[in-house]
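*Asks:* this one's structure only:
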């Protein structure tokens, strides 16, 4: 079974591309989407994809933490980056009213601009949301008729929130948060109501190392890695009460449908 990890922060210095990718491929996670969170990071993500174009793809966008950096030129710069064939989505974009590193006003402006760009380019959106669910859904409803789809990246909400994303036609990105017996209670319950045809899997590496994963600090230095996606998939299968192969089939089919990524049939795709 081969897998695609739809969210990896490979531009983070904690992840050394070659050994981490090698371990990922050895674990049958042979396709990865690198997350773009600013103009600079998005450019770096695209540059990394050129090293292994059959294995690596990228998103390009401005995270709400960086929304204050969004100006009149940002839209055109993002558009230029998004025209790269390795770019499969606009984002990470959305609203984060938890820390407010950028003001809610700046966040709303940057998010709406990126929704417009996604509509213009007919690319899906890669969504972030924290403590801003109602405002985020309101904006998404405004653009729903022109958006080609998207994913609620690193979803940690409850079944009611999940239902609203599903009603808009979005996919749900599940991380190792589902392995957390304390913090992941709402998500674990929501997973029992998630249709397989809307499931996507991600690690959000190097963050969100799954609870219950064996210690391997000599190799991974305590970081999360895309190689651990199958571990998450096993937990998801248990919670959804389906066979692991069903989760695998859904993950790859949905990845292809949303991001237009054709699954690799072998490990020797380089």
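*Replies:* Arrived safely. Please read these numbers as outputs of a predicted model, since none were measured by experiment.

*Asks:* C-alpha only now, for contacts and for neighbours.
*Replies:* OK.

*Asks:* Just give me how far stretch 48-68 sits from the chain centre.
*Replies:* Relative to the centre of its chain, stretch 48-68 is centred 10 Å away, using Cα atoms, centre = their mean, to the nearest Å.

*Asks:* What is the end-to-end distance of it?
*Replies:* For stretch 48-68, the first and last residues are 26 Å from each other (Cα to Cα, to the nearest Å).

*Asks:* Return the set of buried residues in it.
*Replies:* 48-49, 53-68 (16 or more other Cα atoms under 10 Å).

*Asks:* cool, and stretch 15-34?
*Replies:* By 16+ other Cα under 10 Å, the buried positions in stretch 15-34 come out as 15, 20-21, 23-25, 27-34.

*Asks:* which residues touch the closest residue to residue 208 other than its chain neighbours?
*Replies:* Once flanking residues are discounted, residue 208 sits nearest to residue 176: 6.0 Å by Cα to Cα, 6 or more residues apart in numbering. Counting by Cα atoms under 8 Å, 6 or more residues apart in numbering, residue 176 makes contact with 203, 208, 209, 210, 211, 232.

*Asks:* Buried ones only from these, please, as a ChimeraX command.
*Replies:* To isolate the buried members of the contacts of residue 176 in ChimeraX, using 16+ other Cα under 10 Å:
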select :203,208,209,210,232
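
*Asks:* let's bring in a second model and compare:
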């Protein structure tokens, strides 16, 4: 299994990262993509790849929440980071109009700059979109023909949004949201419509802890070892067996990120 989105730079992992990695291996998670959400977090993600070579890989990006920090210096720093061995994608980048921690106009500039860098470096993008689909799609449509690949991280959208992404040959990342009986109903219905070769799985640890875990973890912290519970629920929704789905999603991740 390959977890395409983990936030191992989170302070919630600082005390026991070695044990977290051990449990992930024991669960069958052979590789993880550590998400870069700011220049500093991307630097930390890259450092983790050096500590766990061929096991951890990184993205380099600025999350829309942090877009207000985008300037010439951060652009230059991110460009240098994205060229480093171990960095396999640009992102997490995109638009988030749900909370607008950064003004929409700053988000648009930051998003487009990272897409342009991904085109320049010929690396795929790790995308974030929340309550911003109408603004997001025209930008992605403009750059998609030049991008080597695009994955929509933590997809929780509508059928129409999924079809828009399919039309652009995007991959789809599914998290433990699918395990949430309170709010994951639409996603559980939609995962069966994602073509097998475009489906990937992620925990987004320490967030989005799967609610189908047999026991609630301490502090409700999610971790990569819980990826099998995401796969089990996705397989159930698709009417498939978990083991072939785990293999397929891992193959998809290896090809997409060129691991």
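*Replies:* Thanks, I have the structure now. Since this is a predicted model, take the numbers as computed values, not measurements.

*Asks:* what's the TM-score here?
*Replies:* The TM-score (TM-score structural alignment, normalised by the length of the second structure) is 0.97; 257 aligned residues with a Cα RMSD of 1.0 Å.

*Asks:* Now tabulate the contacts of residue 176 of the first structure in JSON lines and tack on secondary structure and distance to residue 137 of the first structure.
*Replies:* Formatted as JSON lines, the contacts of residue 176 of the first structure follow (DSSP: H, G, I helix; E, B strand; the rest coil; distance: Cα to Cα, whole Å):
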{"residue": "203", "secondary structure": "coil", "distance to residue 137 of the first structure": "24"}
{"residue": "208", "secondary structure": "coil", "distance to residue 137 of the first structure": "25"}
{"residue": "209", "secondary structure": "coil", "distance to residue 137 of the first structure": "28"}
{"residue": "210", "secondary structure": "coil", "distance to residue 137 of the first structure": "28"}
{"residue": "211", "secondary structure": "coil", "distance to residue 137 of the first structure": "30"}
{"residue": "232", "secondary structure": "helix", "distance to residue 137 of the first structure": "27"}
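
*Asks:* thinking again about what came up before, mind listing which of the buried residues of stretch 48-68 of the first structure are in helices?
*Replies:* 48, 49 (DSSP state H).

*Asks:* From the buried residues of stretch 48-68 of the first structure, which land in strands?
*Replies:* In strands, defined here by DSSP state E, the members of the buried residues of stretch 48-68 of the first structure are 56, 57, 58, 59, 60.

*Asks:* all strands for the stretch 101-250 of the second structure, in order.
*Replies:* 125-130, 150-152, 171-174, 199-201 (DSSP state E, counting those that start in this stretch).

*Asks:* angle of the strand or helix carrying residue 40 of the first structure against strand 56-60?
*Replies:* Per DSSP states H and E, residue 40 of the first structure falls inside helix 39-49. Interaxial angle, helix 39-49 of the first structure versus strand 56-60 (axes from the mean of the first three to the mean of the last three Cα atoms, to 10 degrees): 160 degrees.

*Asks:* Identify all contacting residues around helix 39-49 of the first structure.
*Replies:* Residues beyond helix 39-49 of the first structure that count as contacts (Cα under 8 Å, 6+ apart) turn out to be 10-11, 34-36, 55-62, 74, 77-78, 81, 84, 86-87.

*Asks:* make it 7 Å
*Replies:* Residues outside helix 39-49 of the first structure that contact it (Cα atoms under 7 Å, 6 or more residues apart in numbering) are 11, 34, 36, 56, 57, 58, 59, 60, 61, 62, 78, 86.

*Asks:* same deal with stretch 230-241 of the first structure?
*Replies:* The contact list for stretch 230-241 of the first structure (Cα under 7 Å, 6+ apart) reads 175, 176, 179, 188, 191, 192, 243, 244, 247.

*Asks:* Filter those residues down to just the ones in helices.
*Replies:* Going by DSSP H, the helices hold 188, 191, 244, 247 from the contacts of stretch 230-241 of the first structure.

*Asks:* residue range for stretch 151-169 of the first structure in the second structure?
*Replies:* Counting by TM-score structural alignment, stretch 151-169 of the first structure pairs with residues 151-169 of the second structure.

*Asks:* Mind jotting down where the helices sit in the stretch 151-270 of the first structure?
*Replies:* Counting by DSSP state H, counting those that start in this stretch, the stretch 151-270 of the first structure has helices at residues 159-167, 185-191, 217-220, 229-240, 244-259.

*Asks:* Reformat those as JSON lines; add distance to residue 127 of the first structure.
*Replies:* Formatted as JSON lines, these follow (distance: least, Cα to Cα, whole Å):
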{"stretch": "helix 159-167", "distance to residue 127 of the first structure": "11"}
{"stretch": "helix 185-191", "distance to residue 127 of the first structure": "17"}
{"stretch": "helix 217-220", "distance to residue 127 of the first structure": "27"}
{"stretch": "helix 229-240", "distance to residue 127 of the first structure": "20"}
{"stretch": "helix 244-259", "distance to residue 127 of the first structure": "13"}
